[in-house]
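**Student:** prediction below, plus the sequence it came from.
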Amino acid sequence: MPKVTAHHLMEVFDLELISGEEGIYRPITTSDISRPGMEMAGYFNYYPATRVQLLGKTELTFFAQLNESEKTDRMERLCTYDTPAIIISRGLEIPSQLLVASDKYGVPVMRSKLTTTRLSSTLTNYLENQLAPMTAVHGVLIDIYGIGVLITGSSGVGKSETALDLVRRGHRLVADDSVEIRQEHDGSLVGKSPELIRHLLEIRGLGIINVMTLFGAGAVRLFTPIQLVIHLELWDQKKAYDRLGLDEEIMKVFDTGLPRITVPVRPGRNLAVIVEVAAMNFRLKRMGINAAEEFSERLSSVIEEGDREEI
């Protein structure tokens, strides 16, 4: 099924369907909105037919000055089999030529009471949100001190148990097991939970628990920007883990890179505290405070002083 259709817009923006009912399930594939002013003047060389067409007072006032043959021609060319919808703003009267053309080509014509500028901005924001690239990742998403932390790892490594401990420490659960990630127009990544498992947490041996029911509405969030990835893996004695924090891993989602920290898991390690501190340290790094780099610089200065003394 298409992500967005004219039928969706009717429900979300309370639009009145005037004509072209057979086309209300045409897919809308772009978030760009077109105001066909040049087209009203007869210039269709670069007509973006696949966009939602928005007609306001300016376009319709100009249209009213045309003769009958020009009016029919403009609306015939405005309505194509690729046009997903035409929306009239301000509750304006709809030209009869548009009604005839919309029924002929099955283009839904809808009317809104909103002003043209406001309708254009709200439509664009909605379509950008709905049409943004989306993928699903196996993991847990937690809001820790305002930092969206995606916890990944193999099944059974302790992701959900860590999330439960973090919720008990006052942080907020966004998603468990499956995290839906969409890329915003500015390149940022936003994660949320599938509606079926929203607010639910699966703990092996305990079963499924409802975090909002147990801990209150303050323990959950519907969505959050993802800024840090923490990957949990079973401790490998043969692997050399980063002990200073100077090495930076990157996890690519779409074309956006997220900083990733690998945390080895073994009995006795308090993963919730480690993840919490990792989020706090990430905030400090964004503020320009990097403990690992400061230590490295301090160590280098001590070595240099020692070399001078030997000379």
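**Tutor:** That came in fine, so what should we check first?

**Student:** every contact and neighbour count from this point should use C-alpha atoms.
**Tutor:** OK.

**Student:** contacts for the longest strand seen in the chain, please.
**Tutor:** Secondary structure of the chain read by DSSP state E shows that its longest strand is strand 256-265. For strand 256-265, contacts defined as Cα atoms under 8 Å, 6 or more residues apart in numbering pick out 157, 187-189, 227-236, 248-252, 271.

**Student:** again with stretch 220-234
**Tutor:** 143, 147-154, 157-159, 172-174, 188-193, 198-199, 211-212, 251, 258-266, 275, 279, 282.

**Student:** ok, structure two:
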Amino acid sequence: LKSLPRGVRVKRFRALCARKIPCVVVSRGAHLDDELMAVAAAEKIAVFRTPMITMKFINAATILLEGDFSPTVTEFGSMVDILGVGVLIRGESGIGKSECVLGLIERGYSLVSDDVTRITSFEGRELLATSPEVTRYHMEVRGIGIINVASVFGVGAIREEKRLDLVATLKDWSDMEDVDRTGLDREFYKILKMKVPHVTIPVRPGRDTARLIEVAAMDQKLKGLGRNAALEFNTKLLNLMEKKRPNGVA
């Protein structure tokens, strides 16, 4: 704009403002001339100034807008960060989700959300989970009430957001017709058109559900590194059977 004659500069800026743009951001800490500010005021367009260079501001604004306008869904479940693996714990009311999450927090892991989790899809590449602002860092524990996790367990026990890597559904043992004993058949849970690895954890009195969720997260981390214990064991077993098969038997 500075390189243009005054009349042309005002005319072009007025044409820009006539497009009903939400605001004008001036980079490098520069100032708009008084006549340009008057045009913006007449069109009721806000003018902001930033010390950032244009490229860096555009990159930062793009990332922020992607987060604000990306597809978002609400899932009823609690989210925990276990060794860098984001686990969404689902289940019917009263199944023991909060007790399970408390057990994981006591083991040194971090709470992301309790009961209600907001999940956002970023360009269809990954799912990012967080909690609603009003319930952030808080948990409802039946028989005790609402607790502030950061105050009780320390700031290391909370995390504002985490990528979703695994969904674990707690289900009463008596309601399960078949319990997976090998892990060869992988399950997935679809959220915002993306498939997330899924495990179903049978629940009954005496089972350490928190420990089972912890092991499931560790196993998922190994799978992400290319190690699948179920497939490795199956291959080992088939090779052993092949060696012991009598000659001539197909």
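**Tutor:** Good, I have the coordinates. For clarity, every value in this text was computed on a predicted model and none was experimentally measured.

**Student:** overall similarity of the pair, as a TM-score.
**Tutor:** Superposed pair, TM-score by TM-score structural alignment, normalised by the length of the second structure: 0.90. Supporting alignment: 249 aligned residues with a Cα RMSD of 2.0 Å.

**Student:** circling back to that earlier point, mark which of the contacts of strand 256-265 of the first structure are buried, thanks.
**Tutor:** 157, 189, 227-233, 271 (16 or more other Cα atoms under 10 Å).

**Student:** so which of those residues sit within helices?
**Tutor:** Mapping these onto helices (DSSP state H) picks out residue 271.

**Student:** now, among the buried ones among the contacts of strand 256-265 of the first structure, which is nearest to residue 11 of the first structure?
**Tutor:** residue 189 (26.8 Å; Cα to Cα).

**Student:** so what does the closest one match up with in the second structure?
**Tutor:** Aligning on TM-score structural alignment places residue 189 of the first structure opposite residue 127 in the second structure.

**Student:** gap between that match and residue 41 of the second structure?
**Tutor:** Distance from residue 127 of the second structure to residue 41 of the second structure, counting by Cα to Cα, to the nearest Å: 41 Å.

**Student:** in the first structure, which residue is most central in space?
**Tutor:** residue 182 (3.8 Å; Cα atoms, centre = their mean).

**Student:** tell me the contacts of the residue nearest to that one when sequence neighbours are not counted?
**Tutor:** Closest residue to residue 182 of the first structure apart from its sequence neighbours, by Cα to Cα, 6 or more residues apart in numbering: residue 134 at 4.1 Å. By Cα under 8 Å, 6+ apart, the residues touching residue 134 of the first structure are 180-183.

**Student:** again with residue 235 of the first structure
**Tutor:** The contact partners of residue 235 of the first structure, by Cα under 8 Å, 6+ apart, come to 264-266.

**Student:** out of these, who's nearest residue 309 of the first structure?
**Tutor:** Distance ranking of those against residue 309 of the first structure, using Cα to Cα, places residue 264 first at 40.5 Å.

**Student:** need the counterpart of that closest one in the second structure.
**Tutor:** Under TM-score structural alignment, residue 264 of the first structure pairs with residue 202 in the second structure.

**Student:** what's the neighbour count on its match?
**Tutor:** Using other Cα atoms under 10 Å, residue 202 of the second structure has 18 neighbouring residues.

**Student:** how much space between it and residue 143 of the second structure?
**Tutor:** In terms of Cα to Cα, residue 202 of the second structure sits 24 Å off from residue 143 of the second structure.

**Student:** so residue 292 of the first structure, which state does it fall into?
**Tutor:** helix (DSSP: H, G, I helix; E, B strand; the rest coil).

**Student:** please pull up the equivalent of it in the second structure.
**Tutor:** Residue 292 of the first structure maps onto residue 230 in the second structure, by TM-score structural alignment.

**Student:** which ones are touching its match?
**Tutor:** 182-184.

**Student:** buried subset of these?
**Tutor:** Buried among those by 16+ other Cα under 10 Å: none.

**Student:** so which of those sit within helices?
**Tutor:** Per DSSP H, the contacts of residue 230 of the second structure never map to helices.

**Student:** residue in the first structure matching residue 4 of the second structure?
**Tutor:** Applying TM-score structural alignment, one finds that residue 4 of the second structure aligns to residue 66 in the first structure.

**Student:** looks to me like that match is in a helix.
**Tutor:** No. With three-state DSSP as the criterion, residue 66 of the first structure is located in coil rather than a helix.

**Student:** give me the number of residues near it?
**Tutor:** 14.

**Student:** show me the helices in the second structure, by range?
**Tutor:** Under DSSP H, the second structure gives helices at 6-17, 34-42, 54-69, 97-106, 149-153, 209-224, 229-244.

**Student:** make a markdown table out of the contacts of residue 134 of the first structure and add distance to residue 33 of the first structure.
**Tutor:** Listed next are those as a markdown table, based on distance: Cα to Cα, whole Å:
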| residue | distance to residue 33 of the first structure |
| --- | --- |
| 180 | 26 |
| 181 | 25 |
| 182 | 21 |
| 183 | 20 |
